[in-house]
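# let me see the structure of the following:
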Amino acid sequence: MWTVRGKVRVAERSEAVNALGTKVVYEGGTVMDMYLRGVEGPLATAKWWTALDSDSAYILRFHQVDVIELYGEE
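As a prediction, the model looks like this:
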């Protein structure tokens, strides 16, 4: 698995639920730092995580955000 940290903008209103069942709604235009995590294969299968901890992270699909800046690998 690989991980890259970056600044992203949520493309449109999106809901996400963490492993503990807590739901959050991100409005389109929200800017935040996230981690893109994936495995070998198509980049579009990678997902954006709010944290590296799988219990507390909210996860958005690749197409739900626009990349503003990539900071580098974690």
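# contacts and neighbour counts: CA atoms only from here.
Fine.
# any idea how far residue 2 lies from residue 23?
26 Å (Cα to Cα, to the nearest Å).
# and for comparison, fold this next one:
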Amino acid sequence: MRLKTLIRQIFNDSKQSAGARTVVTILANKHEITLTRYLVSKFMKGMGLMSCQLKTCLNGAWWALVSQTLPIAL
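Purely as a prediction, here's the structure:
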């Protein structure tokens, strides 16, 4: 689905730091697509995408979060 691909691209372009609210804003401003943050959150959860800011990732759980978002096959 094109929408899920776009959400994944936005998430990856943000270096896995964009949450649902940020993705919704980027979709609205750059792509003129209006979605609720709840729907985007549901898509992200279904795709296994979890936002991770640098300050929260330094506690040792960083690699566990990153490894969950890495694509299996390119």
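# quick one: TM-score?
After superposition, the two chains reach a TM-score of 0.26 (TM-score structural alignment, normalised by the length of the first structure), with 39 aligned residues with a Cα RMSD of 4.1 Å.
# name the element the spatially closest residue to residue 31 of the first structure that is not a sequence neighbour belongs to?
Once flanking residues are discounted, residue 31 of the first structure sits nearest to residue 9: 4.4 Å by Cα to Cα, 6 or more residues apart in numbering. If you go by DSSP states H and E, residue 9 of the first structure is part of strand 2-10.
# repeat for residue 4 of the second structure
Going by DSSP H and E, residue 4 of the second structure is part of helix 2-13.
# elements contacting that helix?
Helix 2-13 of the second structure is packed against helix 20-31, helix 37-46, with contacts defined by 3 or more Cα pairs under 8 Å, 6 or more residues apart in numbering; DSSP states H and E.
# the ones you listed: which one's closest to residue 56 of the second structure?
Between residue 56 of the second structure and these, the shortest gap by Cα to Cα is with helix 20-31, which sits at 17.1 Å.
# mind listing what's buried in that closest one?
Using 16 or more other Cα atoms under 10 Å as the test for burial, helix 20-31 of the second structure gives 20, 22-27.
# got the residues you listed as CSV, with distance to residue 68 of the second structure columns?
Listed next are those as CSV, based on distance: Cα to Cα, whole Å:
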residue, distance to residue 68 of the second structure
20, 17
22, 20
23, 19
24, 22
25, 24
26, 23
27, 24
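# of these, which is the nearest to residue 69 of the second structure?
Looking at those and their distance to residue 69 of the second structure, the nearest is residue 20, at 14.9 Å (Cα to Cα).
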